[in-house]
Structures are given as structure tokens and as C-alpha cells.
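Peer 1: Could you look at this predicted model? Sequence included:
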Amino acid sequence: MFYQVLKYVILGPLLRLIFRPRVEGLEHVPLQGPAIIAGNHLSFSDHFVMPVIVPRRVTFLAKSEYFTGPGLRGRLTAAFFRGIGQIPVDRSGGKAAQAALRSGLAVLRKGRVLGIYPEGTRSHDGRLYKGRTGVAALAMKAQVPVIPCAMIGTFEAQPTGRRLPRAMRITIRFGKPLEFSRFAGLDGEHAALRAVTDEIMYEILQLSGQEYVDEYANEAKARQQSQWGLVRRFR
């Protein structure tokens, strides 16, 4: 109930007013059955703008930090994300990655739509970064279509560090569903996982028009911060 009220009564009308979204290719999102929407990730606003546009409920795998913040603000944030049906994911890798995979599969096996950002984190500079293979593992294990999605303009509206978004028009573009039945049974093969992931990222790139970087976003961000730290140290 909270999800429906938020989408159609509170957040939906507000976001449409702020962003005046132009939507392309929405017909590619199936009206029933399990599917994955895989998108680029440019802004905190992405979590809300795209699900408002999609007629069906979209469940995202959200980073666990949204559910573990301290104090009253942390508890309110956690309650909000739980209320809209988001699933906390530990991004530390190893067993945590397997738990995230199981959570995503559970959503798909209920016939629902799962939203995922293959980059694993927000882009810090507006470019598209190398995708992690979790999206491929989910698509191959569940044998469901993947709908590529591109958010265009949300980085300019609310880049990392900006608390409130600017009022400006954005575009949300959906591509044709991708299916990977030819990789059935190969979800344990790294080469197959990498090939499927790269195909998904290529379609997102074609939709978004971003510059592509063949490096993981968190690694690129860490390297940039390290370089800035050295610069400040020797000034």
C-alpha cells in the first residue's frame, strides 16, 4: 500500500513536475512475467524516477548502507526503502554476492520485475563504467529477458553530493528485451558471464550515448580520490 501511495499520490506527481520526463521505448517493458531492467546509474534520483514511469512495480537491489544508517535519520531512511520494497544488498563480495543473487532470483521467481544497476554504484563523473557480472548470472539462472534502460540528464539534475535535484527535463529510454537462452547452463562460466554482461552494457551505451570506461566505477573513483589526496599532500 505504501508503494502505491508513494508512486501514484506523493512521489510520482512530484517527480513528474520536477523532471518532466520524456519516455521512449516503454512498450519494451513486458506487462507480465519476470524481467530484469538493467540501467545506467547517474544519480540518487534514478531509484525513484524510473520506477514511477514503469507501470509495474520494480524491486531494486539497494546497497545495504541505506538500511544501516545511524540515528533517527538512518531509521527513517531504512523504513522508507523497506516500505517501497527495496532489498538490501551487501556489496563486499564473496558470500554477500551469493546472498544478493539469491535475493534477486527470489524476486524473479515470483514473476516480478527486478531493477539492477550493473555498474554497482553511481557514476561519479557521468561516464558509463564496466558492468559487474551479477546481472548476467541472474538473467542466465532465471532465463528471463533483460530490458536495457538509459537515464539521460539525471547526472546534471542531481550529481553525487547534491542533496536536492535541479528542476530540469530528463529522458528515460528503454531498449528492446535481450534474451540469453543460448547461454543456458553456462552461468558458472566466467567467460559466458562476461560476454552477457558486456552485451547488456553495450546496449545501455547505445541508448545513453555516454562515454564508456573499461574499468569498474568504484575502482576508478578510489584511484581518483587517491590522486587528489597526493596532490593536496604535496601542495
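Peer 2: Done, it's in.
Peer 1: From now on I want contacts and neighbour counts done on CA atoms only, so please keep to that.
Peer 2: Fine.
Peer 1: distance of R57 from D198?
Peer 2: Distance, R57 to D198, by Cα to Cα, to the nearest Å: 26 Å.
Peer 1: where do the helices sit along this structure?
Peer 2: With helices called from DSSP state H, the chain shows them at 2-5, 11-19, 46-53, 71-83, 95-109, 134-142, 154-157, 190-208, 217-233.
Peer 1: can I assume E24 is in contact with I152?
Peer 2: No: taking contacts as Cα atoms under 8 Å, E24 lies outside contact range of I152: 11.2 Å.
Peer 1: isn't L178 right up against P145?
Peer 2: Yes: at 5.5 Å, L178 counts as touching P145 under the criterion of Cα under 8 Å.
Peer 1: which residues sit against stretch 96-108?
Peer 2: Contact partners of stretch 96-108, identified using Cα atoms under 8 Å, 6 or more residues apart in numbering, comprise 34-35, 59, 61, 87, 89-91, 113-114, 134, 137-138, 141-142.
Peer 1: cutoff 7 Å now
Peer 2: 34-35, 89-91, 114, 138, 142 (Cα atoms under 7 Å, 6 or more residues apart in numbering).
Peer 1: where does that stretch sit relative to the chain's centre, distance-wise?
Peer 2: Mean-position distance between stretch 96-108 and its chain equals 15 Å (Cα atoms, centre = their mean, to the nearest Å).
Peer 1: and what of stretch 1-8?
Peer 2: 20 Å.
Peer 1: What residues sit buried inside that stretch?
Peer 2: For stretch 1-8, burial by neighbour count (16 or more other Cα atoms under 10 Å) applies to 3, 6-7.
Peer 1: so G126 touches N40, yeah?
Peer 2: No: with contact defined as Cα atoms under 7 Å, G126 does not count as touching N40 (9.7 Å).
Peer 1: So for those two, which sits in the more crowded spot?
Peer 2: Taking other Cα atoms under 10 Å, G126 and N40 do not tie; N40 has more neighbours (30 against 21).
Peer 1: Show the contacting residues for that one.
Peer 2: Going by Cα under 7 Å, 6+ apart, N40 touches 117, 128, 149-151, 204.
Peer 1: Spatially nearest residue to the residue nearest the centre of the chain, not counting backbone neighbours?
Peer 2: By Cα atoms, centre = their mean, the chain has its centre lying nearest to Y117, at 2.7 Å. Nearest residue to Y117 in three dimensions, chain neighbours excluded: G39, at 5.3 Å (Cα to Cα, 6 or more residues apart in numbering).
Peer 1: Put this next to the first one:
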Amino acid sequence: MWNFERGLAKVVGMMLHRELKAGVRAVYLEGKFPPPPFVLAMNHHSYFDGHLVYLLFRSFGFRGKLLISPENVAAFPIFRPLGALEASRVRAALQALGAGEVVAVFPEGDLRCHGKLGELKRGAVFLAQKARVPLVPCAARLFPRGFPRPEIYIWIGDPVDPDLGALRVALERMLSAMDELVEKTHPREPIPGFHPLFTGHRGLDEQMAGISRALGRFLR
């Protein structure tokens, strides 16, 4: 059974990687993680947020769990081997933290439209308090910009006190700052301070840039 779950995790992980690569131009990152264990609290404003948690875990070599609704786990049990865990299974989440893993939480609970932060639930704060681990705010934005595919920017904040107000302030500050930065940045330039984490689909103009330059010598 363990070998089957390991194989399934590899296949599902490849599917998530392929969908993310096809759906976005790139993912950019700012900030650093503390050493595990910790609770990662991310806003939930994009279809790709679950993909992003998987990408972060994979990129940094973290073992971890992503808390999602029991309905989603029941509908997509194939995500269990990748770390999907019912949000109601608090004891299992605490055990994961106790074993040195990372537990990711969407404090807003439900997927929301791009915009202001929704009402936060106490789950992430409770887990950090109970396990006595850092609470790390994580802001993610998907921006349609100057390319055929959108870009995603992730900002890892400094750990905050396990307090709902402190978490909200940190997330709102980072989301607002990213919104301001993207307005001031040319739509075909990355936001200052962020570095590439993942390369996705390049548009025809980028794919053909080298060929176009070479052919341009003969078409003048």
C-alpha cells in the first residue's frame, strides 16, 4: 500500500505541475521560510493556490499537510498522498507539526475573488498556539499582465504572534503592497524584489523572439 500511495503521489504531483505550467507564465517569490515546523497561512484568492502550496513544499523539500474542506478531500481522495488533510482533523494536523512538518492553512476557508482579504477563521492561529510553532503569513496574488498567461507572486512574511489580528494585518499589508507595486511596474517586467520560482507557459512572442531576431537580419 505504501508503494502504491508513493506512486500515486508522484503521478498526481506531475499532473499538478503540468496544469500549473500550462496555466501561468511564471511564479515569483519574495521572502524566506523559517525552519520547520511551522504553520503557513495563505490567502485563498486563486484556483491555483493548492498548486502553489504543493510547489512550495516541493521546492523547499518540506514534508507537510494542506488543510482543506472534508468535502474536497472526499471528492478528490487522490490528493491525500500529497498531504491533503481534512480541516476538521485537528489532532492529525498537530501530530504533523509535532513530527517536524509544515501545515498549510487557508484562513479564509473558502475560495474568494481577487481583492480584499475575507474574514479569517482561527484554525491557523489555534494550531500555532497549540503546537508552539511559528505562524508564517503568506500572501499570493495572480496578476493578468503583459503576457498571454497570468503571473503569480508569492510573498512569505516574517512570523507573527499567534493572534488573528496580527495575522490579518500582515496579510493585508503584503497584499496591498503587491497591488501597489504591480501598478507601478511595467506589465512586462517582474515586480521588484521578487525572484523566479517556477517557469510556466511562454507566449508566442517569447517563444519566437530568438527566431524573429535571426530572421530579421534577412528581412531588412
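Peer 2: Structure received. In this text the structure is predicted, and so the values were computed from the model without any measurement.
Peer 1: re the thing from before, which of the helices of the first structure sits most buried?
Peer 2: Among those, judged by mean count of other Cα atoms under 10 Å, the one packed with the most neighbours on average is helix 134-142 (a mean of 23).
Peer 1: and that one, how far from the second structure on average?
Peer 2: By mean Cα distance after the TM-score superposition for the first structure, the fitted helix 134-142 of the first structure averages 1.1 Å away from its aligned residues in the second structure.
Peer 1: which among the contacts of N40 of the first structure gets closest to G69 of the first structure?
Peer 2: The closest of those to G69 of the first structure turns out to be Y117 (Cα to Cα; 21.6 Å).
Peer 1: The second structure: which residue goes with the closest one?
Peer 2: In the second structure, the residue matched to Y117 of the first structure (TM-score structural alignment) is F106.
Peer 1: R22 of the first structure matches what in the second structure?
Peer 2: Match for R22 of the first structure (TM-score structural alignment): Y28.
Peer 1: related to what we said a few turns ago, export the buried residues of stretch 1-8 of the first structure to a markdown table and tack on distance to L72 of the first structure?
Peer 2: As requested, the buried residues of stretch 1-8 of the first structure are arranged in a markdown table below (distance: Cα to Cα, whole Å):
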| residue | distance to L72 of the first structure |
| --- | --- |
| Y3 | 21 |
| L6 | 21 |
| K7 | 24 |
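Peer 1: contacts for stretch 47-66 of the first structure?
Peer 2: Among residues not part of stretch 47-66 of the first structure, those counted as contacts by Cα under 7 Å, 6+ apart are 7, 12, 15, 77-78, 85-91, 113-116.
Peer 1: if you set the cut-off to 8 Å instead, what comes out?
Peer 2: Counting by Cα under 8 Å, 6+ apart, stretch 47-66 of the first structure makes contact with 7-8, 11-12, 15, 23, 26, 29, 31, 74, 77-78, 81, 85-91, 100, 104, 107, 112-116, 172, all of which sit outside it.
Peer 1: Off-centre distance for that stretch?
Peer 2: 8 Å.
Peer 1: separation between the closest residue to K130 of the second structure other than its chain neighbours and Q129 of the second structure?
Peer 2: Residue nearest to K130 of the second structure in three dimensions, not counting chain neighbours: L94, with 7.8 Å by Cα to Cα, 6+ apart. Here the criterion is Cα to Cα. By it, L94 of the second structure lies 10 Å from Q129 of the second structure.
Peer 1: which residue lines up with L101 of the first structure in the second structure?
Peer 2: Under the alignment (TM-score structural alignment), L101 of the first structure maps onto V90 of the second structure.
Peer 1: What's the separation between its match and M174 of the second structure?
Peer 2: From V90 of the second structure to M174 of the second structure the distance is 28 Å (Cα to Cα).
Peer 1: do A26 of the second structure as well
Peer 2: Relative to M174 of the second structure, and taking Cα to Cα, A26 of the second structure is found at 19 Å.
Peer 1: Between E24 and I152 of the first structure, which is the more surrounded one?
Peer 2: Per other Cα under 10 Å, whichever of E24 of the first structure and I152 has more neighbours is I152, with 24 against 14.
Peer 1: Looks like that one contacts R169 (just checking).
Peer 2: No: I152 of the first structure is beyond contact range of R169, at 9.3 Å (criterion: Cα under 8 Å).
Peer 1: quick one on the thing from earlier: which one's more surrounded, L178 and P145 of the first structure?
Peer 2: Using other Cα under 10 Å, the more surrounded residue of L178 of the first structure and P145 is P145, with 21 against 17.
Peer 1: ok, now which ones touch the counterpart of that one in the second structure?
Peer 2: Matched to the second structure by TM-score structural alignment, P145 of the first structure sits across from P134. P134 of the second structure makes contact with 34, 37-39, 128, 159-162 under the criterion Cα under 8 Å, 6+ apart.
Peer 1: Now those residues in TSV, please, with extra columns for distance to A209 of the second structure.
Peer 2: Formatted as TSV, these follow (distance: Cα to Cα, whole Å):
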residue	distance to A209 of the second structure
P34	40
P37	44
F38	43
V39	42
A128	48
P159	42
V160	44
D161	48
P162	49
